[in-house]
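Asker: show me the folded form of this:
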Amino acid sequence: MLFFGMEGVFSALPLQALLRAGVTVCALVVPASWRQGPADQPKGQRPPPLRPLLAPTSRHGARPLLPVLNRALAVSPVALALQAGLPVWEVSRLQAEEAIATLAAYQPDVLCVACFPYRLPVPLLTLPRLGAINLHPSLLPALRGPEPLFWVFREGLSETGVTVHLLEERLDAGPIIDQERIGVPDGITYAELERRCALCGARLLVRAVQALAAGTARSYPQDEQRSSYRPAPSPADLLVPASDWPARRVYNFIRGVASWAGPLPVTSQQEMLFASDALAWWDPSAGRPLTSLPGALPATERLLPCGSGLVHLRLASGEAAHAVPASPEQS
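Answerer: Predicted coordinates:
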């Protein structure tokens, strides 16, 4: 097997499960451009399409511009692979003949993808004898795209899931081999939901690989009538329109996403706040009345009126002294 992934639990835990199950992994492939910046290359020199990685590396002190690039680095698939004695390849151009030839030399039976940011070219998709499979953190065909867990929080969903499917040229659209639902309880953080999806997905992935090897795998096509695609979140997608949302949705979005993306802009009435966390919510229309007001709040906290109900916020550093007037478009 060739395993394609990147730093974070959604690649690391499935790779760890495959290794523990005794699956023979030939090599790990990771995206070079997500580990290197322009400053890492000599001026005017194009990086090679792929290069071997000899030791785990990370760029310290660099914060991604968009939260879509954030990944928990506590569990590293690169460290797991190197510890197991596996080759690790950083790739920048998968379509290059050199990259395809290098990976084809492993003659893999299966290609496995778990949180890899590049589409695999057709010569790689058709390379493995048993097929190429992808682990996706949603109940496909819903929420195709690069960051489905963000949209679970954004759309206020109470359920998501994990899908193992066959890869094809269309993104996240191949036939489904296995799938499992996962609940999204109130107050869960992005990191915890990602961890639960990774643990569930790891188990499904091992089962799928074993079924492919045994010739017992079954798949069924995705229902295109039920399909949806969501892009990578933009800064505008991080805005919380508290006056338009019920308290429960505001609470769950801030609670889930702020620890992943950083303080979130919140518009309410005629001001904008930046929230670093949500601590509690009340909404009589949802059967959760506020029976008594909390005592005096510290300057770093605020009761936020929502479309219905209230949310108890923790403000970002400095927000206690500054409430920014909302623009006409935001209010």
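Asker: contacts, neighbours, all on C-alpha from now
Answerer: Will do.
Asker: at which residues are the helices of the chain located?
Answerer: In chain order, the chain shows helices spanning 9-20, 77-83, 97-104, 122-125, 148-154, 190-214, 247-261, with DSSP state H as the criterion.
Asker: what sits against the most centrally placed residue in the chain?
Answerer: Here the mean C-alpha position of the chain is nearest to the C-alpha of E147 (CA atoms, centre = their mean), at a distance of 4.9 Å. By CA atoms under 8 Å, 6 or more residues apart in numbering, the residues touching E147 are V68, R230, P231, A232, P233.
Asker: now the buried members of these.
Answerer: Using 16 or more other CA atoms under 10 Å as the burial test, those include A232, P233 as buried.
Asker: number of residues surrounding A326?
Answerer: When neighbours are counted by other CA atoms under 10 Å, A326 registers 16.
Asker: now it: how far from R314?
Answerer: With distances taken as CA to CA, to the nearest Å, A326 is found 19 Å from R314.
Asker: ok, now G307?
Answerer: As defined by CA to CA, G307 lies at a distance of 19 Å from R314.
Asker: now the helices of the chain in JSON lines, with distance to L167 and mean neighbour count?
Answerer: Formatted as JSON lines, these follow (distance: least, CA to CA, whole Å; neighbours: other CA atoms under 10 Å):
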{"stretch": "helix 9-20", "distance to L167": "17", "mean neighbour count": "23"}
{"stretch": "helix 77-83", "distance to L167": "21", "mean neighbour count": "20"}
{"stretch": "helix 97-104", "distance to L167": "17", "mean neighbour count": "15"}
{"stretch": "helix 122-125", "distance to L167": "7", "mean neighbour count": "15"}
{"stretch": "helix 148-154", "distance to L167": "17", "mean neighbour count": "21"}
{"stretch": "helix 190-214", "distance to L167": "13", "mean neighbour count": "20"}
{"stretch": "helix 247-261", "distance to L167": "28", "mean neighbour count": "24"}
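Asker: please tell me how far the nearest residue in space to D186 that is not next to it in sequence sits from P128.
Answerer: Leaving aside its sequence neighbours, D186 sits nearest to N252 (CA to CA, 6 or more residues apart in numbering; 6.0 Å). As defined by CA to CA, N252 lies at a distance of 42 Å from P128.
Asker: for P325, same thing?
Answerer: From P325 across to P128, the span is 57 Å (CA to CA).
Asker: before we go on, could you also do this sequence so I can check it against the first one:
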Amino acid sequence: MNNPLKIVYMGTPDFAVPPLRALQENGFQMLAVVTQPDRPKGRGRKLAPPPVKETATAFGIPVIQPETVRSDDFHQCMRQLAPDLFVVVAFGQILPPSLLEIPALGAVNVHASLLPRHRGAAPIQWAIIEGDEETGVTTMMMDKGMDTGEILLMEKTPIAAEETADELHDRLSEMGAPLLLETLKHLQAGDLNPIVQDPAKATYAPMLKKTDGEIDWSQPAERIARRIRGMTPWPGAYTFSDGMRLKIFKARVLERDISVPPGTILECMPGELRVATGKSALAISEIQGKSGKRLPIDDFLCGCRLPDGTCLG
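Answerer: Next up, the predicted model:
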């Protein structure tokens, strides 16, 4: 590559690893990787590095882990590096305008939605929960707003009928790498045609909380099934039976008329537990109880009875 772009890469989780790998393997000059500080993880609460740090270290790229990117020290560090471009992918901190002004060419972000739909921290999950038929990856120039910058390139993909958030996450992460490379090629060539986002079409995808996973059985079965898929693997969709927390991993919609209260267990059939909802029923096929093991429903019911007529929630 002639005159390779000098890049500071900002990213933290697994989603940001394929784009980083693509930049490193395609001749860009990686000045540094900026990622979140190591955090306690697992039952032992031992400090663990973010996935992006592990990848950068393996490549020999310098790693910077600021508690905040708003500090004077971090600004000075970026000025000394003098990058052509920031590339930001699921970093986890909002960059102030004073920071975005430092790179000569600004900052390019890779976002896992079809902007302006699903701006925010959890676009993959909310695309499933909201019943979108398609989603995708967008590259954009960053500005002071949250995912409000001009759109550069976009690639779409259908959401499969049974696709969960973790499965869609992995697909979009891999899609983001070539889209980023294509964006930077056109950025260097000067032939990008940025598109201003239409704020009237914007929706927001807020960060998920653990409480978002609790199932409201008064909702239609179709909406509950989407929530289960969108909440897998985190925070997980769950309900209660006599105080016992039940985490539900797989379920399908069962079209039938319902005459009992939502949340009532209708019957247990081979391979599924049928539960009434606000509209139609849900057939649960994978569940986790107090044992902590994810089990097929038949195996679960061998050790935990849920009689017909039991009300969940």
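Asker: quantify their similarity with the TM-score.
Answerer: Put the two chains on top of each other and the TM-score (TM-score structural alignment, normalised by the length of structure 2) is 0.79; 281 aligned residues with a CA RMSD of 3.0 Å.
Asker: which of the contacts of E147 of structure 1 are conserved in structure 2?
Answerer: Among those, the ones whose aligned partners also touch in structure 2 (both residues aligned by TM-score structural alignment, their matches' CA atoms under 8 Å) are R230, P231, A232, P233.
Asker: do I have it right that the first one meets L149?
Answerer: No: the pair formed by R230 of structure 1 and L149 falls short of the contact definition of CA atoms under 8 Å, at 10.3 Å.
Asker: which residues touch E162 of structure 2?
Answerer: Listed by CA under 8 Å, 6+ apart, the contact set of E162 of structure 2 reads R229.
Asker: return the residue of structure 1 aligned against it.
Answerer: With TM-score structural alignment as the criterion, the equivalent of E162 of structure 2 in structure 1 is G187.
Asker: next one: M30 of structure 2
Answerer: In structure 1, M30 of structure 2 lines up with V25, judged by TM-score structural alignment.
Asker: if I look at that match, how far off is L193 of structure 1?
Answerer: For V25 of structure 1, the distance to L193 of structure 1 under the criterion CA to CA works out to 27 Å.
Asker: go on, L13 of structure 1?
Answerer: Using CA to CA, one gets 14 Å for the distance from L13 of structure 1 to L193 of structure 1.
Asker: just L239 of structure 1 next, same as before
Answerer: As for L239 of structure 1, its distance to L193 of structure 1 is 21 Å (criterion: CA to CA).
Asker: stretch 112-119 of structure 2: how far from the chain's middle?
Answerer: A distance of 12 Å separates the C-alpha centroid of stretch 112-119 of structure 2 from that of its chain, computed with CA atoms, centre = their mean, to the nearest Å.
Asker: in structure 1, what stretch matches it?
Answerer: Correspondence between stretch 112-119 of structure 2 and structure 1 is established over residues 137-144, with TM-score structural alignment as the criterion.
Asker: quote the end-to-end distance of that stretch.
Answerer: Using CA to CA, the end-to-end distance of stretch 137-144 of structure 1 comes out at 9 Å.
Asker: these two touch, right, I254 of structure 1 and A275?
Answerer: Yes: under the contact definition of CA under 8 Å, I254 of structure 1 touches A275, with a separation of 7.3 Å.
Asker: which residue, other than its chain neighbours, is closest to E168 of structure 1?
Answerer: Distance criterion CA to CA, 6+ apart; nearest residue to E168 of structure 1, sequence neighbours excluded, is G174 at 5.5 Å.
Asker: same question for L125 of structure 1.
Answerer: A132 is the one closest to L125 of structure 1 (CA to CA, 6+ apart), at 6.0 Å.
Asker: any idea how many residues pack against the one you found?
Answerer: Per other CA under 10 Å, the neighbour tally for A132 of structure 1 reads 24.
Asker: ok, it - contacts?
Answerer: Taking CA under 8 Å, 6+ apart as the test, what A132 of structure 1 contacts is V110, L111, C112, V113, L125, T126, L166, L167.
Asker: let me know the closest of those to D178 of structure 1.
Answerer: Within the contacts of A132 of structure 1, the smallest distance to D178 of structure 1 is 10.0 Å, found for L166 (CA to CA).
Asker: residue in structure 2 matching the closest one?
Answerer: Under the alignment (TM-score structural alignment), L166 of structure 1 pairs with M141 of structure 2.
Asker: for stretch 233-249 of structure 2, what is the distance to the chain centroid?
Answerer: Centroid displacement of stretch 233-249 of structure 2 relative to its chain, using CA atoms, centre = their mean, is 20 Å.
Asker: quick one: contacts of it?
Answerer: Outside of stretch 233-249 of structure 2, the residues that reach it under the criterion CA under 8 Å, 6+ apart are 165-166, 208-215, 227-229, 231-232, 284-290, 294, 310-313.
Asker: cutoff 7 Å now
Answerer: In this structure, residues lying in contact with stretch 233-249 of structure 2 by CA atoms under 7 Å, 6 or more residues apart in numbering are 166, 209-210, 213-215, 228, 231-232, 286-289, 312-313.
Asker: mind checking the longest strand of structure 2?
Answerer: For structure 2, the strand that runs over the most residues, judged by DSSP state E, is strand 244-254.
Asker: that one: average distance to aligned residues in structure 1?
Answerer: After superposition onto structure 1, strand 244-254 of structure 2 lies on average 3.7 Å away from the residues it aligns with, using mean CA distance after the TM-score superposition for structure 1.
Asker: so that strand versus helix 221-230, what angle?
Answerer: 120 degrees (axes from the mean of the first three to the mean of the last three CA atoms, to 10 degrees).
Asker: re the thing from before, across to structure 2, which of the contacts of A132 of structure 1 hold up?
Answerer: Compared against structure 2 with both residues aligned by TM-score structural alignment, their matches' CA under 8 Å, those retain V110, L111, C112, V113, L125, L166, L167.
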